[in-house]
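*Asks:* all I have is the shape, not the residue letters:
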């Protein structure tokens, strides 16, 4: 992502209103976690020596010695004790920071610092769960990195006018990888023990009842995790839209940010599931290679990437709608409900067709299983694509007006360049012709120039909100950058 504007030119909004909303989101998240903790403490105990909190339960020695059970499988819904205590310490530190701020009444700059330190204390401990997965299974993480990086670059470079800043995109990815995955696993690990306590108490020693309750418990935890993930993704998108408020153009911006958050989550989840099926494939009827094919190849743009994109686009639509609560609720329902429904329906359909298709064969691996996994998601993926197409079409008049404004203001964009920049087809044609007649290096220089001019045009769309000096100075920086790049490709721009 070379050539990004400096962080100071991103017009990062950190005023009191934004900090207050960020703290509100953090408090709601911690309140949900404390509720999960309280419910787990109050659960019925099924085993005679069961610990006070289910996350302190030790795996039986027989299982811990089996390959796979002591590694990835044990981390599926677990919360390591060290992380649990770190979360509690972080909550305590956050409370002390807020009390310190209330007593000292610091100035604006120090108040902002206290707010971000508080948010770090509350959220970052959950990210340790994700960090343990990535570091613990580092070779698998490296295998997932190229495909993930490809999608991240696609999100950044796929839309050149009004594109999301690289810093915002990386922040969104980090939120999904660290906070969404870690927070969801921490809460669902507690929920797993809570549900098991209530259902296990009713089944007693009846094997049939135990199997039925186990199936119900898994279904409930899947629903629980889907809802929590949707809320955590939505919280991240909301924070990013507030922080980068001056770079939000339309639904495409929200869609891109939401997809980046979902991509971060999918990255860590893929590592874990690839490792699980790689260790226990013979028992689970799959393999690590098949999981890689599904999650990091054929279905890379599905799953949480698609649902996150819908959530992000929905939040931007809600901000522009008179019925904000309704649109926000429908967005969360589509993301959370779609995720749970897709996970459940794909398994149900696969079980019904198991007798008609040879499991593990070439047809099943390459066609049937990927299709069954994607089938329940297709309506949501289609809706995300439709929102993208409509959003890009709505940008055309915005781009033309912004180019006209800059062409009238100076020489950074000339009338001839305006005609080319306004049309994606003509921009591509200009690059192809330059490559043919002047070579690859000149084509790359022209691409950088066009990107800088489109960034300058984007500034006209976002400029002068409440007279913010950071946003105003950004235009001068972008204009100077365009003029420097014009000196590199004089033969093309003349």
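*Replies:* Arrived safely, thanks for sending. Keep in mind it's a predicted model, so treat the numbers as computed, not measured. Numbers count the residues shown, from 1 in each chain.
*Asks:* going forward, measure contacts and count neighbours with C-alpha atoms only.
*Replies:* Fine.
*Asks:* neighbours around residue 468, how many?
*Replies:* 13 (other C-alpha atoms under 10 Å).
*Asks:* so how far is residue 173 from it?
*Replies:* 28 Å (C-alpha to C-alpha, to the nearest Å).
*Asks:* now do residue 85
*Replies:* 26 Å.
*Asks:* more neighbours, the two?
*Replies:* The residue with more neighbours, out of residue 85 and residue 173, is residue 173; 26 against 12, by other C-alpha under 10 Å.
*Asks:* distance of that one relative to residue 265?
*Replies:* In terms of C-alpha to C-alpha, residue 173 sits 8 Å off from residue 265.
*Asks:* check residue 297 too.
*Replies:* 16 Å.
*Asks:* got it, and residue 405?
*Replies:* On the measure of C-alpha to C-alpha, residue 405 and residue 265 end up 40 Å apart.
*Asks:* number of nearby residues for residue 43?
*Replies:* 19.
*Asks:* ok, it to residue 58 distance?
*Replies:* 18 Å.
*Asks:* same check on residue 195?
*Replies:* Distance from residue 195 to residue 58, by C-alpha to C-alpha: 18 Å.
*Asks:* now do residue 40
*Replies:* 16 Å.
*Asks:* need the three-state assignment for residue 338.
*Replies:* helix (DSSP: H, G, I helix; E, B strand; the rest coil).
*Asks:* list the contacts of it.
*Replies:* Listed by C-alpha atoms under 8 Å, 6 or more residues apart in numbering, the contact set of residue 338 reads 307, 377, 380.
*Asks:* go on, residue 396?
*Replies:* With the criterion set at C-alpha under 8 Å, 6+ apart, residue 396 makes contact with residue 422.
*Asks:* what about versus this one:
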């Protein structure tokens, strides 16, 4: 896959990237408009029901809980205004056909108008409950750093992971809630009959909830997939394999999990003792402690890894991509459904709310349906890291043998062996102090980035854009080598 110029060495800035980004945004808005139309046309179950179900105030809720369970009208009208403004700019661009920097600016303004208003939904949750959000930050930051370090070779930069995290927290959660809020009202309208008995209405409500869970699992999987594919295009000069997709998908799922955790901690902290016996502390324990690497992070990792494999495969690309999406949908819906079913069966024979149930049984029942998917994601990461280790040896050796290389043959064995690299850094720290060790670490990272460029550009290294990037990475290594201090990696 050939590429154009990059912005800051990260974002691929060309017509293909902008076109794909606009296509993804248009599809998202089209789905929202379909959900809106279906909700508008739904049968009304109750008297004096509003035109759109999202404006209906639920009985018995007020204050913060009421705001959590309904969409603020201001956000809804902001979303519509953004869609209209975005469509107007696209019409202007179709007529005037701008080029260069003007086309780039108009593209990003359009994306901000189309998708930006949906981010107000998760921002309203986080800003309304800052304490719950703050207590979720340490664990989330730890997993993000773990994802960054777990790539081993040809790492996706941390700013890119933060973009994926932001996509999950803001776009996936915001759009997912907007879609599902409308779908829930639509399902209630078609399932509930005004003339039905109270028992049939309650049964219809449960059916609506089951279908809403499936709907949310579907739209979340497609939204995460859209984000991963968009990042693949914008950063395609750094996309290499399934590991790339895995860390991007996991970061997006982690962002979604952060906002969802704030929501559930608040809801169950206020109402849990009345509806299920759960508490805010229990939700924090499950979602931000033992289950932080499960749930949406694991499902996103599996989905992203599958899309990464699909990008690599030309023959079976559609099959692999569909399988990845179906697996993510099944994992999400299965966890919500089977975990409740397991819990109901076990708690018929075990008292709820005790220390053993809270610390062991209930978390185990929540993680049990996820276990096959978590293990599969871990297996894909392990296989991907092994593949990358072999690629690192090949790429470093090839770069060291180049005429203008910034990697010497003596440095190559250290760069291809993580244990030797660590030994060199530790030895430098003990002999020359922390500044020299950090300088050596920066040099090693820059050399590995150069080798990763050679691996990623192995089929297009002679193209002007690829050559420019290689020269920039090589100059960075040489600049670090000229910095005073004992930084160079030499063979013993």
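*Replies:* Yep, that arrived. Everything quoted here is computed from the prediction, not taken from an experiment.
*Asks:* related to what we said a few turns ago, quick one, which of residue 297 and residue 265 of the first structure is more surrounded?
*Replies:* Per other C-alpha under 10 Å, whichever of residue 297 of the first structure and residue 265 has more neighbours is residue 265, with 28 against 15.
*Asks:* so what does the more buried one match up with in the second structure?
*Replies:* Here residue 265 of the first structure is matched to residue 256 in the second structure, going by TM-score structural alignment.
*Asks:* which of the residues in whatever helix or strand that match lives in are buried?
*Replies:* Using DSSP states H and E, residue 256 of the second structure sits in helix 242-275. Across helix 242-275 of the second structure, burial judged by 16 or more other C-alpha atoms under 10 Å covers 242-269, 272.
*Asks:* tell me how far that helix lies from the chain's centre.
*Replies:* Relative to its chain's centre, helix 242-275 of the second structure lies at 11 Å (C-alpha atoms, centre = their mean, to the nearest Å).
*Asks:* helices or strands up against that helix?
*Replies:* Helix 242-275 of the second structure is packed against helix 120-128, helix 130-149, helix 158-166, helix 173-191, helix 198-234, helix 280-285, helix 295-312, helix 371-400, with contacts defined by 3 or more C-alpha pairs under 8 Å, 6 or more residues apart in numbering; DSSP states H and E.
*Asks:* would you mind giving the residues in the first structure matched to the fifth one?
*Replies:* It stands for helix 198-234 of the second structure. So helix 198-234 of the second structure sits over residues 207-243 in the first structure, by TM-score structural alignment.
*Asks:* could you give me the buried positions within the matching stretch?
*Replies:* 210, 213-214, 217, 220-243.
*Asks:* just the element for the aligned partner of residue 116 of the first structure in the second structure, please.
*Replies:* For residue 116 of the first structure, the aligned residue in the second structure is residue 108 (criterion: TM-score structural alignment). Using DSSP H and E, residue 108 of the second structure falls within helix 101-115.
*Asks:* mean deviation, that helix versus the first structure?
*Replies:* For helix 101-115 of the second structure, the mean deviation from the first structure after alignment is 1.6 Å (mean C-alpha distance after the TM-score superposition for the first structure).
*Asks:* with adjacent residues omitted, what lies nearest to the counterpart of residue 134 of the first structure in the second structure?
*Replies:* Taking TM-score structural alignment for the superposition, residue 134 of the first structure sits opposite residue 126 in the second structure. Once flanking residues are discounted, residue 126 of the second structure sits nearest to residue 133: 5.9 Å by C-alpha to C-alpha, 6 or more residues apart in numbering.
*Asks:* what number of residues lie near that neighbour?
*Replies:* The burial count for residue 133 of the second structure: 20, using other C-alpha under 10 Å.
*Asks:* ok, now how distant is it from residue 97 of the second structure?
*Replies:* 43 Å.
*Asks:* residues touching the equivalent of residue 477 of the first structure over in the second structure, list them.
*Replies:* With TM-score structural alignment as the matching criterion, the partner of residue 477 of the first structure in the second structure is residue 472. Residues counted as contacts of residue 472 of the second structure (C-alpha under 8 Å, 6+ apart): none.
*Asks:* give me the element residue 472 of the second structure is part of.
*Replies:* Assigned by DSSP H and E, residue 472 of the second structure falls in helix 464-482.
*Asks:* of the contacts of residue 338 of the first structure, which is the most crowded?
*Replies:* residue 307 (31 neighbours).
*Asks:* counterpart of residue 309 of the first structure in the second structure?
*Replies:* Match for residue 309 of the first structure (TM-score structural alignment): residue 301.
*Asks:* burial count for that match?
*Replies:* So residue 301 of the second structure, with other C-alpha under 10 Å, has 36 neighbours.
*Asks:* center of the first structure, which residue is that?
*Replies:* Nearest to the mean C-alpha position of the first structure, by C-alpha atoms, centre = their mean, lies residue 261 at 0.9 Å.
*Asks:* skipping its backbone neighbours, what lies nearest the counterpart of residue 178 of the first structure in the second structure in space?
*Replies:* The alignment partner of residue 178 of the first structure in the second structure, by TM-score structural alignment, is residue 170. In this structure, residue 170 of the second structure finds its nearest non-sequential neighbour in residue 119, 4.7 Å apart by C-alpha to C-alpha, 6+ apart.
*Asks:* hmm, residue 176 and the one you found touching each other?
*Replies:* No. The pair residue 119 of the second structure / residue 176 is not scored as a contact, 10.6 Å apart, by C-alpha atoms under 8 Å.
*Asks:* number of nearby residues for residue 164 of the first structure?
*Replies:* For residue 164 of the first structure, the neighbour count with other C-alpha under 10 Å is 22.
*Asks:* can you check residue 351 of the second structure too?
*Replies:* Neighbour number of residue 351 of the second structure under other C-alpha under 10 Å is 10.
*Asks:* tell me the secondary structure at it.
*Replies:* Secondary structure for residue 351 of the second structure, judged by three-state DSSP, is coil.
*Asks:* who's in contact with it?
*Replies:* So residue 351 of the second structure contacts residue 357 (C-alpha under 8 Å, 6+ apart).
*Asks:* which residue in the first structure aligns with it?
*Replies:* Match for residue 351 of the second structure (TM-score structural alignment): residue 358.
*Asks:* can you check residue 82 of the second structure too?
*Replies:* Using TM-score structural alignment, residue 82 of the second structure sits opposite residue 90 in the first structure.
*Asks:* burial check on that match, number of neighbours?
*Replies:* Neighbour tally, residue 90 of the first structure, other C-alpha under 10 Å: 21.
*Asks:* not counting residues beside it along the chain, what's closest to it?
*Replies:* Closest to residue 90 of the first structure by C-alpha to C-alpha, 6+ apart is residue 121, at 4.5 Å.
*Asks:* shouldn't that neighbour be in contact with residue 94?
*Replies:* Yes. At 5.7 Å, residue 121 of the first structure and residue 94 qualify as touching, with contact defined as C-alpha under 8 Å.
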